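K.L.:
Got a predicted model here, sequence first, then my questions.
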Amino acid sequence: MRIFLTGATGVIGRRVVHELSTQGHQVTAVGRNSAKQETLRQAGAEPVAVDLFDTEGLRRAVAGHDAVVNLATHMPSSSTRMLFRSAWRENDRIRKVASSNLVDAALSAGANLFVQESFAPAYPDSGDHWIDESTPLVPAAYNRTIIDAEAAAQRFTDAGGRGVILRFAAFYGADALQVRDLIWWVRKGWAPLPGLPGAYISSISHDDAAAAVIAVLRAPAGVYNVADDEPVTHRAYVDTLTAALDVSSPRLPPAWLTPLLGSVGQVLSRSLRISNRKIQQESGWAPRLRSVREGWPEIVGALGAGGRGST
């Protein structure tokens, strides 16, 4: 299969590039500078420098491909920056404009598959009830444009293609800046995870998220939750991490702090027990790390020095 991939140098994208190339797919991957292009080339992809907002350039780049996989995002540079609405503007533009441009290019190319990343924590607080794909999204201000991105993928399906939307749970992995920030705070005796201790958090490791992208290349059109098998409570999430770090487990933030964290705090405080049943049934995918109870010890071990990383 000839696959056009955006977001190819991100934590999920670079894993996807490697696996697609290993499986023998022809991968064209977007890389905006020479260093990223060389990294993509070494991973087995053909790099292309194209602006996702240049509609004509994008049509030329996508021509001849069977599938488009859109993993492009622009995350704020730190956990602190995430609290500022302005830090999400470029990400909003990518989801609202670039996603639509990519669908137009895919349709023009006659591609039969379009895969769009989305965000499962946009589901509403659901207590201890399981959440499936039929639950309406209630995005916060900072991630409202996932509605636009999902609509673009649905437009691809409506035009006769196979549009697949992946609603990823909370990512974690050894190469995530946010994970390193979380570990730093936990070592300082504070857990930046607002909400009730008994609220649920659904997670997905970077490796398992990438494996899901590969798996849905053969799945029917539709929306799929990508989460591990066993969501845990906020208290268990922090306790599992601190046990892996061999440090004392800190208190969770008080309830009065959540409103001060804006829309990001609102989302983080939600209780989200997300079901992955549909993607397992339709694609055969299953997470290797069934919960953070398995994941945190592995990731802390990969970071080395008790979770401090190479620095």
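P.N.:
Happy to help now that I have it.

K.L.:
alpha carbons only for contacts and neighbour counts from here, please
P.N.:
OK.

K.L.:
any chance you could map the helices in the stretch 201-311 of the chain?
P.N.:
With DSSP state H, counting those that start in this stretch, the ranges of helices along the stretch 201-311 of the chain come out as 206-215, 234-245, 262-268, 277-283, 292-303.

K.L.:
how about the ones you listed in JSON lines, adding distance to residue 60?
P.N.:
Below are the helices of the stretch 201-311 of the chain laid out as JSON lines (distance: least, C-alpha to C-alpha, whole Å):
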{"stretch": "helix 206-215", "distance to residue 60": "24"}
{"stretch": "helix 234-245", "distance to residue 60": "46"}
{"stretch": "helix 262-268", "distance to residue 60": "37"}
{"stretch": "helix 277-283", "distance to residue 60": "31"}
{"stretch": "helix 292-303", "distance to residue 60": "40"}
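
K.L.:
For residue 17, give me its contacts.
P.N.:
8, 27, 29, 40, 43, 44, 45 (C-alpha atoms under 8 Å, 6 or more residues apart in numbering).

K.L.:
mind listing which of those residues are in strands?
P.N.:
27, 29 (DSSP state E).

K.L.:
Next, give me the two most distant ones among the contacts of residue 17.
P.N.:
With distances taken as C-alpha to C-alpha, the most widely separated pair in the contacts of residue 17 is 8 and 44, at 11.7 Å.

K.L.:
on that earlier part again, I'd like the helices of the stretch 201-311 of the chain written out as a markdown table, with mean neighbour count and distance to residue 179 added.
P.N.:
Converted to a markdown table, the helices of the stretch 201-311 of the chain look like this (neighbours: other C-alpha atoms under 10 Å; distance: least, C-alpha to C-alpha, whole Å):
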| stretch | mean neighbour count | distance to residue 179 |
| --- | --- | --- |
| helix 206-215 | 22 | 11 |
| helix 234-245 | 21 | 11 |
| helix 262-268 | 20 | 15 |
| helix 277-283 | 17 | 26 |
| helix 292-303 | 19 | 10 |
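
K.L.:
Presented hereafter is structure B, for comparison with structure A:
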Amino acid sequence: MRVFVTGASGWIASAVVPELLTAGHQVLGLARSDAAAAKVAALGADVQHGDLNDLEGLRAAAAASDGVVHLGYNHDFSQMSAAADTDRSVIDAFGEVLAGSDRPLLIASGVLGLANGRTATEDDRPDAAAHPRVANAAATLALADRGVRSIVVRFAPTVHGEGDYGFTRMLAGIAREKGVSAYVGDGANVWPAVHRLDAGSLVAGAIDRASAGTILHATAEEGVPSREIAEAIGRSLDLPVKSIPADQAVGHFGWIGPIFAADSPTTSEKTRRLLDWHPTHNTLIEDLDAGYYSSPR
């Protein structure tokens, strides 16, 4: 199978590409810069130069491929609305090309906010009006009715590993700046987590095994208590650890405060059964204790 991958040089996709190649697929990776192109080529993939705004180029690449893994996204939180609009345009473009072909289209979504007061599952279908990315996921799933093998992978908020620049890196940076590693309230609320290499193997397996309209959860750990995360950050940075009241979360953490304070247990039981997926890499706490977050990026 020839698979077109957007965001191919990115944090998750750069773990997906080797998995696809190992499985015997050919990979065409989208790269928007010379540096990204060099990274994609080093992974062993062919390179298509361009970006997510080049819809004609994306359509042509999808038309020449047997499937699409769409992981490219602008994660600048100051441009969330524009990023979601671009993402929807890309999904619609891929849907037009793949309609009636039963070729796979896999996109990324997230698990935060799926359920309140209980463990979220792959069966949860949040209201599309809740967030533009939720609406984009729903639009992708609806492509199953048009003959597209549509797949949505909901990733844990923490996709960790050496070189991670996401939420956990932000929390470590805040702790370094404030001189204390904090958690909110009693710290019993949990974050799901997955190692990027386990996430990569899940996506590659989904391209081969998942049927149209499938939702998968890339969560190796159902939920890591935020207090344990804060304690591990404290150990890695040799900083004290303390609780802060919920009404001070934004003041201490900034915009990430309510996210870190959220309680989001999420199971991946159905995903594991469907794909025979067995995460084997480090847990989040093991990566924190390994020192991957102890120095500034």
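P.N.:
Received it, and whenever you're ready, just let me know what you need. Remember, it's a predicted structure, so these values are computed and weren't measured experimentally.

K.L.:
what's the TM-score here?
P.N.:
Overlay of the two chains. TM-score (TM-score structural alignment, normalised by the length of the second structure): 0.86; 291 aligned residues with a C-alpha RMSD of 2.7 Å.

K.L.:
before we move on, the earlier item: out of residue 8 and residue 44 of the first structure, which sits in the more crowded spot?
P.N.:
Comparing residue 8 of the first structure with residue 44 by neighbour count (other C-alpha atoms under 10 Å), the higher total belongs to residue 8, at 28 against 21.

K.L.:
So that one sits against residue 18, correct?
P.N.:
No: under the criterion of C-alpha atoms under 8 Å, residue 8 of the first structure makes no contact with residue 18, lying 9.8 Å away.

K.L.:
Just list the residues touching the residue of the first structure most remote from its centre, thanks.
P.N.:
Ranked by distance from the centre of the first structure (C-alpha atoms, centre = their mean), the top residue is residue 248, with 29.5 Å. Contacts for residue 248 of the first structure were tallied using C-alpha under 8 Å, 6+ apart; they are 189, 242.

K.L.:
Mean distance between the host helix or strand of residue 19 of the second structure and the first structure after superposition?
P.N.:
Element membership of residue 19 of the second structure [criterion: DSSP states H and E] is helix 13-22. The superposed helix 13-22 of the second structure is, by mean C-alpha distance after the TM-score superposition for the first structure, a mean 1.8 Å from where its aligned residues fall in the first structure.

K.L.:
can you pull the buried residues of that helix?
P.N.:
13, 14, 15, 16, 17, 18, 19, 20, 21 (16 or more other C-alpha atoms under 10 Å).

K.L.:
now do stretch 108-122 of the second structure
P.N.:
So, applying 16+ other C-alpha under 10 Å, buried residues of stretch 108-122 of the second structure: 108, 109, 110, 111, 112, 114, 115, 120, 121, 122.

K.L.:
Distance of the aligned residue in the first structure for the third one relative to residue 147 of the first structure?
P.N.:
In this case it means residue 110 of the second structure. In the first structure, the residue paired with residue 110 of the second structure is residue 119, using TM-score structural alignment. In this view, residue 119 of the first structure and residue 147 of the first structure are 10 Å apart by C-alpha to C-alpha, to the nearest Å.

K.L.:
now residue 219 of the first structure
P.N.:
From residue 219 of the first structure to residue 147 of the first structure the distance is 22 Å (C-alpha to C-alpha).

K.L.:
Residue nearest the middle of the first structure, spatially speaking?
P.N.:
residue 168 (4.9 Å).

K.L.:
List the contacts of it.
P.N.:
Going by C-alpha under 8 Å, 6+ apart, the list of residues near residue 168 of the first structure reads 117, 118, 119, 120, 121, 204, 209, 225, 226, 227.

K.L.:
Give me the nearest residue to the fourth one, chain neighbours excluded.
P.N.:
The one in question is residue 120 of the first structure. residue 167 (4.6 Å; C-alpha to C-alpha, 6 or more residues apart in numbering).

K.L.:
Verify the stated contact: residue 127 of the second structure with residue 133.
P.N.:
No: applying C-alpha under 8 Å as the test, residue 127 of the second structure and residue 133 come out as separate, 10.9 Å apart.

K.L.:
These two - which one has more neighbours?
P.N.:
Taking other C-alpha under 10 Å, residue 127 of the second structure and residue 133 do not tie; residue 133 has more neighbours (21 against 11).

K.L.:
all helices for the stretch 1-150 of the second structure, in order.
P.N.:
13-22, 34-43, 55-63, 80-98, 132-142.

K.L.:
The closest residue to residue 218 of the first structure other than its chain neighbours and residue 212 of the first structure, how far apart?
P.N.:
Nearest residue to residue 218 of the first structure in three dimensions, chain neighbours excluded: residue 283, at 6.7 Å (C-alpha to C-alpha, 6+ apart). Distance check for residue 283 of the first structure against residue 212 of the first structure: by C-alpha to C-alpha, it reads 8 Å.

K.L.:
likewise residue 250 of the first structure?
P.N.:
33 Å.

K.L.:
for residue 6 of the first structure, same thing?
P.N.:
The value you get for residue 6 of the first structure to residue 212 of the first structure, if C-alpha to C-alpha is used, is 16 Å.

K.L.:
Also residue 74 of the first structure?
P.N.:
For residue 74 of the first structure, the distance to residue 212 of the first structure - C-alpha to C-alpha - is 21 Å.
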